[in-house]
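**Q** A structural model of the following input is requested.
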Amino acid sequence: MSLRATPLAAALLTITLAACQPQATPAPTGNQPAATSAASSQTDARFADLSQRWLDGWLQLQPVTSTQTGDHRNDTALDDFSAAGRQKMIDFSRKILAELDTLDVSSLSRENQVDAAILRNQVRYDIWTVETLQSWAWDPQLYTGTAGSAIYTLMARDFAPMPQRLKSVTQRMEKLPTLFAQMRENLDPNRVPKIHAETVAKQNSGLLSLIDELVAPNAKSLSGAERKRLDAAIATLRTAVADQQKWLDETLVPNAKGNFRLGQTLYDEKLAFALNSPLTRTEIRTRAEAAIGETRREMYEIARKLLSERPNAPNPMPLQPNDAQQQAVIEAALELAYADRPARDKVVELAKQSTTEATAFVREKNLVSVPDTPVQVILMPEFQRGVAVAYCDSPGALDKGLDTFYAVSPIPDAWTPEQVDSFLREYNTRSIHELSIHEAMPGHYLQIAHSNKHPSTLRAVLGSGSFIEGWAMYAEKVLADAGYMNNDPLMQLIQRKWALRAMANAILDQAIHVDGMSQDDAMKLMTQTTFQQEREAAGKWVRAQLTSAQLPTYFVGYSEHLDLRREVEKRDGKAFDIKAYHDKVLSYGSPPVRFARELMLDQPIK
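**A** Reported below is the predicted structural model:
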C-alpha cells in the first residue's frame, strides 16, 4: 500500500507526492503551421500558469499536504475544517474549474492534455467530496489523520535544521486544539459509523507517542523563549488529547449510529473519481471473478506438482479437480509455506533483508532502472496503524535526497498466541519477501522514485492510486516470471496467493458498500476462496468498512498495466525489451494507466 494524495476526505491515507515546477511550454515543431504553433504555445503557457496557481492555492488550503509534498511555505499552518474553511475550498475549486472550461484543451501539448484531464478530475473530486460525500460530517479519521500527519511530516525527515522544524511543529501543536474543536462541532454521531468512531478512539493516543518519540527528545535544540513556547504547546496538547479521548470514549463511540456502507450512488461516483478508469464497477467485478478462477487453476497445478513429490500428499489430485479437491490440494501446499515463518520480533528485520535481496535480483536480471535514493524499513507510527499491515511513504519530489520509508506495523501486544500464529502464517517468510517486492523493490519505492523525476506538477502531486498500486502488484508478477528465489514453487504459490488477495479486494469493496455483503460472506471470500488467514481477513474486513474505492486500485491498475504491456509486446514483437518498456512506462510519472497507454501508443488523449 502506498500513501498517496487523495481528496480532502481521505486525510488518514494521505502521504502525497511532491510538487515540481510547472512543465515547460513545448517548443513548436517544424511540421505545424506558424499560427497553430503560436496558438498552441499560448494555450500551454496559460495552462502552466493555471496549474501553478491551482497548486499554490490548493496547498495553501491544505497545509499538511503542502508539507508532505515538500513545499514548506505552509509548515506552520493547519487545515481548516470549519464551514468557512470548507467554503474556501469549494469557491477556489469552482474558480479553477471555470478557467479550465475556457481552455482549448485540444491545442495543448499531449502531455498537458493529460495533465488538464487529471486536474479537471481532481477539482471536481474536491467539490464532490465537500458537498456530496461530506466526510467532514461523518468520518473522524479525517481529523485524526490530519492531526497526526501535521506533526509526523515535520519531524520524520531532515528537510530542514531541527530548530526550524521544532518552531513549525510548535505552531501546529498550538492549533491542534482548534482542529479537535472543529471535529466535535462538525461530526454528527447519527452519521458516524461505529467502526470509524472506535478506530479513532484507539488511534487518538498515537499523537502523544509522536510527541514522546519525535518531538520531546529533540526539544533541547531550542532554548530561551522558543523552548518555553514548545514546552507550553506540548503541555497544552497533552491536555487537549486527554479531553479529546474523553469525548471519543464517552460521547462519540456510544452514540455513533451511522452506516459505514456508502450505497450505490455515492460509491459509483467516488469510484469514478478515484480510479479515473474506463472500467465500470460491473466490469471490475467480472474481471476479478474470472481472474480468481484462473489463478486458482494455476495454483492447483503448482501445488499438484509440488505435492506429488512428497509423502502424505492429498489423494486424489486429478488433472480436472472438483472445487473441494482443488481447495484441499492448494491448502496442503500452502501449509508448507506457512511452516517457514519469522519469529514475532523478526518481521521488520526480514523486511530489510528481503528488500536487499529483491534489489539485487532486479539489478541482476536488468528488469528496470534502479534508483539510488535511500529507503528505510521502519516500524509504522502508532497513529497510522489499524488500516494496513505496511505502506510505502516516499518523500515529496521537492525534498531531494531524503529517505523513503517502508513502514511495517508491529504485531499488537494484546494479541493472543492464536492471533499471532494466524498473522505469521499469513506473513510467512515468503510473504514478507512478497510484501517487500510490493512496497519497496521494484514496487512503490522504485516506481515513485521514477515518478518524482517527471517534470509535470500535476503528475507529481496527483499520483493515480490505480497506477501506483497496480504497478506494485504487477511488479510482483514480473519478479515471479523472472524466477525470483530460484523459481521456488512455494514462492510461485505465494505470489499467486497475493494476487488473489488483490482480486478479492476489488470484489469486497463494492460488495460491502453497494451489495450489503455480510461479514460472514466477506470472511468466506477471503479465508476460503482466496486462502487468507483469519487475522489478515479480519483486518481487511475492518479496512473495507473504514475506506472505500481504495481497495479496487490494486486489481484495476494491475489489469490495466497487463493490458498495456500486452499491447506493446504485440506492437514491438521480437524487438520488445522489458527494461526499456518498464523505464518508458515509469517515465510518465503516475497518471491513470489509461493516459500512460494513450501516450505510449500515440493514441488520442480522452
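
**Q** contacts and neighbour counts: CA atoms only from here.
**A** OK.

**Q** what about the helices in the stretch 51-200 of the chain?
**A** For the stretch 51-200 of the chain, the helices defined by DSSP state H, counting those that start in this stretch cover 63-69, 83-101, 110-128, 141-155, 162-186, 194-203.

**Q** Could I get the buried residue list for the helix or strand harbouring Glu294?
**A** Using DSSP states H and E, Glu294 sits within helix 281-307. Neighbour counts over helix 281-307 (16 or more other Cα atoms under 10 Å) mark 281, 284-285, 287-289, 291-292, 295-304, 307 as buried.

**Q** again, but for stretch 511-526
**A** 511-514, 522-526.

**Q** Endpoint to endpoint, that stretch covers what distance?
**A** Its first and final residues considered, stretch 511-526 spans 13 Å by Cα to Cα, to the nearest Å.

**Q** Give me the contacts around that stretch.
**A** 260-264, 267, 501, 504, 508, 532-534, 537-538, 541, 544-545, 548 (Cα atoms under 8 Å, 6 or more residues apart in numbering).

**Q** Buried ones among these?
**A** In these, burial by neighbour count holds for 260-262, 267, 501, 504, 508, 532-534, 537-538, 541, 544-545, 548, counting by 16+ other Cα under 10 Å.

**Q** Just the residues you listed: which are in helices?
**A** Using DSSP state H, the subset of the buried ones among the contacts of stretch 511-526 located in helices is 267, 501, 504, 508, 534, 537-538, 541, 544-545.

**Q** Redo the residues you listed as CSV? Include distance to Ala360.
**A** Below are those laid out as CSV (distance: Cα to Cα, whole Å):
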residue, distance to Ala360
Tyr267, 42
Arg501, 26
Ala504, 31
Leu508, 35
Glu534, 33
Ala537, 32
Ala538, 34
Trp541, 35
Ala544, 35
Gln545, 38
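
**Q** Of those residues, which pair is most distant in space?
**A** Pairwise distances across these (Cα to Cα) peak at 27.0 Å, for the pair Tyr267 and Glu534.

**Q** run this one through as well so I can compare:
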Amino acid sequence: MKNYLFALLLILSITGCKKDGAGADDGNSPFDTFKQQFIDGLWKQNPDWASSVGYHKYDSVLVVPTDGSRAAQKAFYQSMQAQLASFDLSKLPPLNQIDYRLIQNQLQSSIWQIDTLKQYQWDPSSYNVIGSFAFILNEQYAPLTTRLKSFYQKMENIPTYYEEAKKQIKNPVPELTSLAAEQHLGGVSVIEKDFGDSLKKTKIPLAEQKLMLARVKTSVAAINSFAQWLKDFKNPTPRSFRLGKDFYAQKFKYDVQSAYSAKQIYDSAVVRKRYLHGQMYKISKQLWPQYFGKKAMPADTLLLIGKIIDTLSVKHVKPEDFQSAIEKTLPQLVDFVKQKNLLYIDPSKPLIVRKEPGYMAGVAGASCSSPGPYDKGGNTYFNVGSLAGWPKEKAESYLREYNQYMLQILCIHEAIPGHYTQLVYANQSPSLIKSILGNGAMIEGWAVYTEQMMLDNGFGNNDPGMWMMWYKWNLRSVCNTIVDYGVHTGTLTRDDVIKMLTKQAFQQQAEAEGKWKRVSVSSVQLTSYYTGYKEITDLRDAYKKKMGTTYKLKEFNEKFLSYGSAPVKYIRELMLAK
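**A** I've put the predicted structure just below:
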C-alpha cells in the first residue's frame, strides 16, 4: 500500500522542533554518514523500491529472485546491523534516535522475512514487476526517451525473472495465487500497449524501436505465461492464508511499531466498537421521527441503527459520476481547512484524480499515491476504482456504502487533510530515513484522525447524518482490526466476517465481500488504521494537557507532521519531552 505542500511552514515547524531540543545532527556526523551508506546499499539491493521513491540510478535494473540474490540481501542487512550496533543510541540527538530505531526495525524485519516468514515461497503476488515499469513510464522525472530506454533495459530480465519465480514458489496460498494472476493480466497492457504508444512520441530511430518492440513481445509472453502457470497450478494441500498467532504477533511488531501489542489493540478495538454502537444508537433515536414519523422504533439496537443507515445511504451519486464527485469535493475540503486554520495548504501542489491503474486493482477501491522523497515535484494521485462493467446490484451496493456523506469522508481520508497532506509533509522532512521507512500506522492513523478532526471543527455543519456516517466509518477502522486479528490468529470464516461487517458494522454486502478478499490477501495492515488513530488521539490529548492555555490545534497538527512518517510512539516521546 505506497501512497502519497508545504515548504515554508514546514521549515518553521522543523525550526521549532530544534528549539525544543529535538534537532538532528548537522549532516556530517558519523551516524549521518552511516545513514547514507545504508540508503545507498538499500537501493542497490532493492532497485524497484528505489524507483518508487524517486531514486533513479537503478531504474534499468531488475533483480532476478534467486537464492543467491536473497542471500546477498541478507548479507547486506547483517552487515548494516553490525555497523548500527557500533553507535550508542543514548548519545544520538532525538531525531536521529528515531532514525536509528527505524533502521534497526527495518533490518530485523527484512532478515525475519527471509529466514522465517518466507513469503517468497507462498505469495505469488510478491513477484509482480509491472508497477515498477508503470512508474518509469508515467512519471515525468526525466525526458521520455531516457525513461523508455531504462524501461527497455529493465525488460531484458523479465523472462528470467518469471522463470525463477516459478522455481521459488513452493506451496502458494490459493487466494494470493488468484490475486497474482488477476493483477498480471490486468496490468500487462503497461508493457504490451502503453510502452509502444509512448515510443511513437519519440525520435528514437525506427531500427532501435523495432528492437525495443521485439523485447516487448518476449516480456508480454513471459508475463502471460506466468499468469497462466498460476491459474493451472495444482496444489491439493495448499498453505492457508492465515498467518497464525506467532507470525502475526511478530509481523505486527515490525510493521506497525506500536507501543501496544497486537492483542492489546484488538482488545481496545472491541471496547471501541461498543462505544460507537452507543453513539450511533443516540443519533438513531434522534433521526427516527424525521424519517419514520410515529412508526414504532425497533427494539433491537443494531436493527434500529441499521434502518437509519440504510435510509441515509439511499442518496448517492450515479456510477458514472463517482470520480467527478470526488473531483468536486476536494476544493471544498481545501476551503474548509483554510477557513478553520487547521493546516497550511499550498495551492501550488495539485492532486490528480485518476482511474485506478490495472496493476493496482484487486485490493482497495481508493488510494493515494504520492511522489517519493527524491521526486518531490512529481504528481500525487488519488486513485479511484472504476465501476464500469459492474452488475447493477453490485454497483448500487457499493454506491450506498459510499453515499453522499461517506464520499466526503473518503475524500478527507485519502486526500485533504488526510493521506495527501501528510505524505507531502513527510516528503519535506529533513530525514530521508523517515520518508523511505515511513510507518504505515502513523500514515493511516493520521488519515483516520483527520476525519474526526474535520467533523469536530464543524465540517458538515454538525449534521446528525454526517456524524452517523462517520461513526460507521470509524467503526470500519475498528472492525478492520477485529477482523484481521480474528481471521489471522483465529478461525473467523468468510461467513463470520460478512455477518459481522453487515450486521454489526452496517456495511453493504459489496464492501463486506471486498474486505474478506482483502483480509485473505493481506495481513496486519488492516490494523494500522485504528492503531494509529488511537495513538494519535491519545497523544493529542496528552499534548493539550501539557500545553495548557497555550494549546492550538494547528500548532499540534503541524508539529506532529514535521517529524515525518515516524511511529507515533517515537513522535510522542519528542512532543511530550520537557
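
**Q** residues in structure 2 aligned with the helix holding Glu294 of structure 1?
**A** Counting by TM-score structural alignment, helix 281-307 of structure 1 falls onto residues 262-288 of structure 2.

**Q** Mean distance of that stretch to its aligned residues in structure 1, please.
**A** By mean Cα distance after the TM-score superposition for structure 1, the fitted stretch 262-288 of structure 2 averages 1.3 Å away from its aligned residues in structure 1.

**Q** Quick check: most distant residue from the centroid of structure 2.
**A** Relative to the C-alpha centroid of structure 2, counting by Cα atoms, centre = their mean, Lys294 is the outermost residue, at 45.5 Å.

**Q** nearest residue to Gly365 of structure 2 other than its sequence neighbours?
**A** Gly385 (4.8 Å; Cα to Cα, 6 or more residues apart in numbering).

**Q** Provide a list of residues in contact with the alignment partner in structure 1 of that neighbour.
**A** In structure 1, the residue paired with Gly385 of structure 2 according to TM-score structural alignment is Ser409. Ser409 of structure 1 makes contact with 379-381, 385, 388-390, according to Cα under 8 Å, 6+ apart.

**Q** sorry, back to before: flag every buried residue along the helix or strand that the helix holding Glu294 of structure 1 is followed by.
**A** Next in sequence after helix 281-307 of structure 1, counting helices and strands by DSSP H and E, comes helix 323-338. Going by neighbour count (16+ other Cα under 10 Å), the buried part of helix 323-338 of structure 1 is 325-334, 337-338.

**Q** In a markdown table: those, plus distance to Val192 of structure 1.
**A** Below are the buried residues of helix 323-338 of structure 1 laid out as a markdown table (distance: Cα to Cα, whole Å):
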| residue | distance to Val192 of structure 1 |
| --- | --- |
| Gln325 | 44 |
| Gln326 | 42 |
| Gln327 | 39 |
| Ala328 | 42 |
| Val329 | 44 |
| Ile330 | 41 |
| Glu331 | 39 |
| Ala332 | 43 |
| Ala333 | 43 |
| Leu334 | 40 |
| Ala337 | 41 |
| Tyr338 | 39 |
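
**Q** Relative to Tyr359 of structure 2, how far out is the aligned partner of Glu536 of structure 1 in structure 2?
**A** Aligned by TM-score structural alignment, Glu536 of structure 1 pairs with Glu511 of structure 2. Glu511 of structure 2 sits 21 Å away from Tyr359 of structure 2, going by Cα to Cα.

**Q** what helices or strands is the helix holding Glu294 of structure 1 leaning on?
**A** helix 323-338, helix 489-513 (3 or more Cα pairs under 8 Å, 6 or more residues apart in numbering; DSSP states H and E).

**Q** now the longest one: which residue numbers in structure 2?
**A** On the basis of TM-score structural alignment, helix 489-513 of structure 1 is assigned to residues 464-488 in structure 2.

**Q** quick one: the matching stretch to structure 1 mean distance?
**A** With mean Cα distance after the TM-score superposition for structure 1, stretch 464-488 of structure 2 departs from structure 1 by a mean of 0.8 Å once superposed.

**Q** Run the chain-centre distance for that stretch.
**A** Distance of stretch 464-488 of structure 2 from its chain centroid, counting by Cα atoms, centre = their mean, to the nearest Å, is 17 Å.

**Q** quick one: contacts for Lys175 of structure 1?
**A** By Cα under 8 Å, 6+ apart, Lys175 of structure 1 lies in contact with 77-78.

**Q** what's the counterpart of it in structure 2?
**A** Matched by TM-score structural alignment, Lys175 of structure 1 corresponds to Asn157 in structure 2.
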